[in-house]
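Chemist: sequence first, then the predicted structure:
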Amino acid sequence: MGVTIHDVAARAGVSVATASRALSGQRGVRAENRAKVLAAARELDYEPNVVAASLRSRTTHTIGMVVPRIANPFFATLVESIETQLHDGQRSLLLATSHYDPEVEQRQVRALLDRRVDALIMIPCHRERSGAALTTAAARIPVLQLDLRVDGFAGSWVGVDNEAGLWQVVRHLTERGARSLVFVGAEPTDSAAQARLDGYRRAVGDGEDVLLGDFSKEWGQRAAELLLQRGALPDGIVCGNDTIALGVLGELTSRRVRVPEDVLVTGFDDIPYAALAQPALTTVRQPQQQIAAEAVRVLDARLAGEETALRSTAITPDLVVRASA
């Protein structure tokens, strides 16, 4: 016969109820007793019956998460930050990808609901069409929008203040002596693209110069080609994210345009590749650990019934000045 919860409780010198609460990550267990129970479980190589525990508690200790594209370095590191926060509370993350397709997103949300996740963290891929998937999930479990959001959806959101980040970029370039700027961003199909475009326009005022495509390196390369075809480059190129900026830098370098001597270039997000670019990219850093911690805190409060009011939390990002501007 295998090791049971009774064996773990006896080894730890606590009641079976205390051992059960400690192993399931519930509150109301003293830190000393929790440590004893976890140590006893390791020593005895105890494997809890997860299915039975879920049926008893009506919770699976899992959180679902849907992201537009895991290959995007920003989303990948944000997922890792969320997973770290959840593991601290002995919970698991079930991850799904929408591939920027609202219909796929809807199917992924339904699949996570079928897996009986306790709550859903969603980075909606479209600022309008993702509303159906969010509504479906919110009717059954607590839902949190992360980073991106759906227009008009009544739900909590945690992300970064995109407009504040663009304001910092424009001010920095102006202080560096830039008088002519171009914004290379994405068509505003998601909320970040819209907020960054709005932030740029508010920061520069009248006469803004804007090129819009998507959040890809390929679009950054194409945008740089278009700017070179004009004959005279602007003083600064403000990119909507780091991936675009890496494409711009690559194309300019291949054309023997010097950065920052001939033109200043900035990004947004501070993905891991930003510091490795040639030259290293000046960008806006999203505080992902802080964003993840706040997101999990909001969900925990909802799950515990401690917070029912919907809230939007916009965290101010930091400008990271490197060699490109």
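Modeler: Arrived safely, thanks for sending.
Chemist: make it CA atoms for all contacts and neighbour counts henceforth
Modeler: Will do.
Chemist: how near is residue 202 to residue 305?
Modeler: In this view, residue 202 and residue 305 are 40 Å apart by CA to CA, to the nearest Å.
Chemist: ditto for residue 40
Modeler: Taking CA to CA as the measure, residue 40 falls 32 Å from residue 305.
Chemist: which of these two has more neighbours?
Modeler: Each of residue 40 and residue 305 has its neighbours counted (other CA atoms under 10 Å); residue 40 has more, 20 against 9.
Chemist: hang on, isn't residue 203 packed against residue 167?
Modeler: Yes: shown here, residue 203 and residue 167 form a contact pair, counting by CA atoms under 8 Å, at 5.5 Å.
Chemist: which helix or strand contains residue 87?
Modeler: helix 73-88 (DSSP states H and E).
Chemist: what is that helix packed up against?
Modeler: For helix 73-88, the elements it packs on are strand 92-97, helix 288-303, judged by 3 or more CA pairs under 8 Å, 6 or more residues apart in numbering; DSSP states H and E.
Chemist: out of these, nearest to residue 216?
Modeler: Ranking the helices and strands packed on helix 73-88 by proximity to residue 216 (CA to CA) places strand 92-97 first, at 17.4 Å.
Chemist: what's the distance between the helix or strand just after that closest one and the middle of its chain?
Modeler: The element immediately downstream of strand 92-97 (helix or strand, assigned by DSSP H and E) is helix 102-114. Centre-to-centre, helix 102-114 and its host chain are 19 Å apart (CA atoms, centre = their mean, to the nearest Å).
Chemist: before we move on, what about stretch 70-86?
Modeler: 6 Å.
Chemist: list the buried residues of the helix holding residue 87.
Modeler: Residues of helix 73-88 classed as buried by neighbour count (16 or more other CA atoms under 10 Å): 73-75, 77-79, 81-86.
Chemist: residue 321: which of these is nearest?
Modeler: The shortest approach to residue 321 among the buried residues of helix 73-88 belongs to residue 74, at 18.6 Å (CA to CA).
Chemist: wait, the closest one sits on residue 271?
Modeler: Yes: with contact defined as CA under 8 Å, residue 74 reaches residue 271; the gap is 5.7 Å.
Chemist: try this one side by side with the last:
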Amino acid sequence: MAQPRYLDIADRVEEQIRAGQWTESNFPTVRNLAREHSVSIVTASRAMQALRDRGLIQIVGRSGAYLIPPTPTKAKAWAAWLRLTPGPFEHATRSMILSAFQRHAESLGGDIRSDLFPEKGNLARTAVDTAVESLQAEGVLGVLLLPSRVSTIDTECELMLIERCQSAGIPVVLVERNLRGAQRELPCDLVSSDDFLGGVLATRHLQEQGCRRIGFVSSSPTSSHTTRMGGYLAGLIPDAASQDPPQMPVVLWQDPTQPPREAYQRLAQQALDAELDGMICYQDYTAVGLIMELMKRRVRVPEQISVVGFDNLPISEAYAVGVTTYAFPYPAIAAQALRMIEDRRTRPSVPPLHVVLRGELVVRESSNRSEREKNSQKGPQ
């Protein structure tokens, strides 16, 4: 059965409005509409009323009809809180991570909001509630959290935020590591680099370069450090067992509360005391600091001690001796994290997931003994 004529007219005008044909300045009057569609004033008036009921126009007494401006579509937004350890390259590292997330967010028609959390410091209990209210008011789809690795106070704040967000229906995805603490259960989803594989590849690389006394530097009770050390042990054992006497693992610890320069001096001396010829550091900052301390002591890097780091941070290429490092897959991590937020929004009751993405070992001067040997054999050019 055909619908009334006034609804046909209303449908056609609605199509024209959505196509941008009509504006507030040229929208037709009832008489113009009646004339254009060859109908009575009554039929045209009923068509106008139908458009008003659909929220497309506003009828103001004898002044006529006016278009209601469409409500602008709010861009997708995700919040990011990157709790990086303070250091000289902290800003550069933050920018690199945020850039990867921002590029992927823009490809989805959205934006990463890093202004909704303090860049440094914690949130008080009341401030956590206020922050979650702000997330809701801004229509944030989810939170990307790179947890602090420094203190239990930081962790308590993060755990409180996760709980409040979950109660508000806002998914939280951890980036790279779980909350600080040994053997801690996942409170929410986590996406990380394959840190275990990174430890294995770094160890095998040093073995291939001729290193036979390889140590590992860790710092905090976090999942990323523990897993990287696990990869080191897995890569070390087959080669170490074949030695006579067998090589025992050597694990050194950097105190995160100690001034960096003092920590690097201590690590360099421990490496020399243990007669190490290869070292794997839990991240690139420590690798660079260690290399500098070794060179001050006239230890040749990589000929006497080779050094490998993690994450491929900006500092890894900032000096003459580039740092061999297991690169963090920033673009893939960003894409996966936003995908996990979307999945969590549709399936909130699924147990927390941990997705691991493969990185890449980037070989540079700090460990590449074979390249150094080739260059030394060539002599001056």
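Modeler: Structure received. Remember, it's a predicted structure, so these values are computed and weren't measured experimentally.
Chemist: quick one on the thing from earlier: I'd like the buried residues of helix 73-88 of structure 1 written out as TSV, with distance to residue 277 of structure 1 added.
Modeler: What follows is the buried residues of helix 73-88 of structure 1, written out as TSV (distance: CA to CA, whole Å):
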residue	distance to residue 277 of structure 1
73	14
74	16
75	19
77	18
78	21
79	23
81	23
82	26
83	27
84	27
85	29
86	32
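Chemist: which of those residues sits closest to residue 255 of structure 1?
Modeler: For the buried residues of helix 73-88 of structure 1, the nearest to residue 255 of structure 1 is residue 73 (26.4 Å; CA to CA).
Chemist: and the helices in the stretch 1-150 of structure 2?
Modeler: 5-18, 30-37, 41-53, 90-107, 125-137 (DSSP state H, counting those that start in this stretch).
Chemist: ranking those helices by burial, who's on top?
Modeler: The highest mean neighbour count among the helices of the stretch 1-150 of structure 2, using mean count of other CA atoms under 10 Å, belongs to helix 41-53: a mean of 19.
Chemist: which residues does that one contact?
Modeler: Applying CA atoms under 8 Å, 6 or more residues apart in numbering, the contact partners of helix 41-53 of structure 2 are 5-7, 9-10, 14, 30-31, 33-34, 57-59, 65.
Chemist: how does it look with 6 Å?
Modeler: 6, 10, 30, 33-34, 58 (CA atoms under 6 Å, 6 or more residues apart in numbering).
Chemist: which residue numbers in structure 1 go with it?
Modeler: Across structure 1, nothing matches helix 41-53 of structure 2 (TM-score structural alignment).
Chemist: so how many other residues sit close to residue 229 of structure 1?
Modeler: Around residue 229 of structure 1 there are 10 residues (other CA under 10 Å).
Chemist: do the same with residue 172 of structure 2
Modeler: 27.
Chemist: tell me who's in contact with it.
Modeler: 142-144.
Chemist: which of these are buried?
Modeler: 142-144.
Chemist: which ones among those residues map onto strands?
Modeler: Using DSSP state E, 143-144 are the members of these that sit in strands.
Chemist: any chance of JSON lines for the buried ones among the contacts of residue 172 of structure 2, columns distance to residue 251 of structure 2?
Modeler: Compiled in JSON lines, those are given as follows (distance: CA to CA, whole Å):
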{"residue": "142", "distance to residue 251 of structure 2": "38"}
{"residue": "143", "distance to residue 251 of structure 2": "35"}
{"residue": "144", "distance to residue 251 of structure 2": "31"}
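Chemist: out of the buried ones among the contacts of residue 172 of structure 2, who's nearest residue 79 of structure 2?
Modeler: For these, the minimum distance to residue 79 of structure 2 (CA to CA) is 4.7 Å, reached by residue 143.
Chemist: quick one: the equivalent of the closest one over in structure 1 and residue 181 of structure 1, what's the gap?
Modeler: Here residue 143 of structure 2 is matched to residue 120 in structure 1, going by TM-score structural alignment. Distance of residue 120 of structure 1 to residue 181 of structure 1, given as CA to CA: 40 Å.
Chemist: and what of residue 228 of structure 1?
Modeler: 14 Å.
Chemist: who's more crowded, the two?
Modeler: Between residue 228 of structure 1 and residue 181, counted using other CA under 10 Å, the more crowded position is residue 181 (23 against 16).
Chemist: strands along structure 2, start to end?
Modeler: Using DSSP E, strands in structure 2 cover 57-60, 64-67, 76-82, 110-113, 143-146, 172-175, 189-193, 214-218, 250-253, 278-281, 306-311, 324-327, 354-357, 360-362.
Chemist: turn these into TSV, columns for distance to residue 240 of structure 2.
Modeler: Formatted as TSV, these follow (distance: least, CA to CA, whole Å):
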stretch	distance to residue 240 of structure 2
strand 57-60	79
strand 64-67	78
strand 76-82	38
strand 110-113	46
strand 143-146	35
strand 172-175	33
strand 189-193	26
strand 214-218	9
strand 250-253	12
strand 278-281	13
strand 306-311	17
strand 324-327	22
strand 354-357	28
strand 360-362	22
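Chemist: is it possible to export the helices and strands packed on helix 73-88 of structure 1 to JSON lines including mean neighbour count?
Modeler: As requested, those are exported to JSON lines (neighbours: other CA atoms under 10 Å):
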{"stretch": "strand 92-97", "mean neighbour count": "18"}
{"stretch": "helix 288-303", "mean neighbour count": "19"}
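Chemist: could I get the ones you listed as CSV with distance to residue 314 of structure 1?
Modeler: Formatted as CSV, the helices and strands packed on helix 73-88 of structure 1 follow (distance: least, CA to CA, whole Å):
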stretch, distance to residue 314 of structure 1
strand 92-97, 24
helix 288-303, 9
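Chemist: between the ones you listed, which gets nearest to residue 239 of structure 1?
Modeler: Across these, residue 239 of structure 1 has its closest neighbour in helix 288-303 (19.6 Å, CA to CA).
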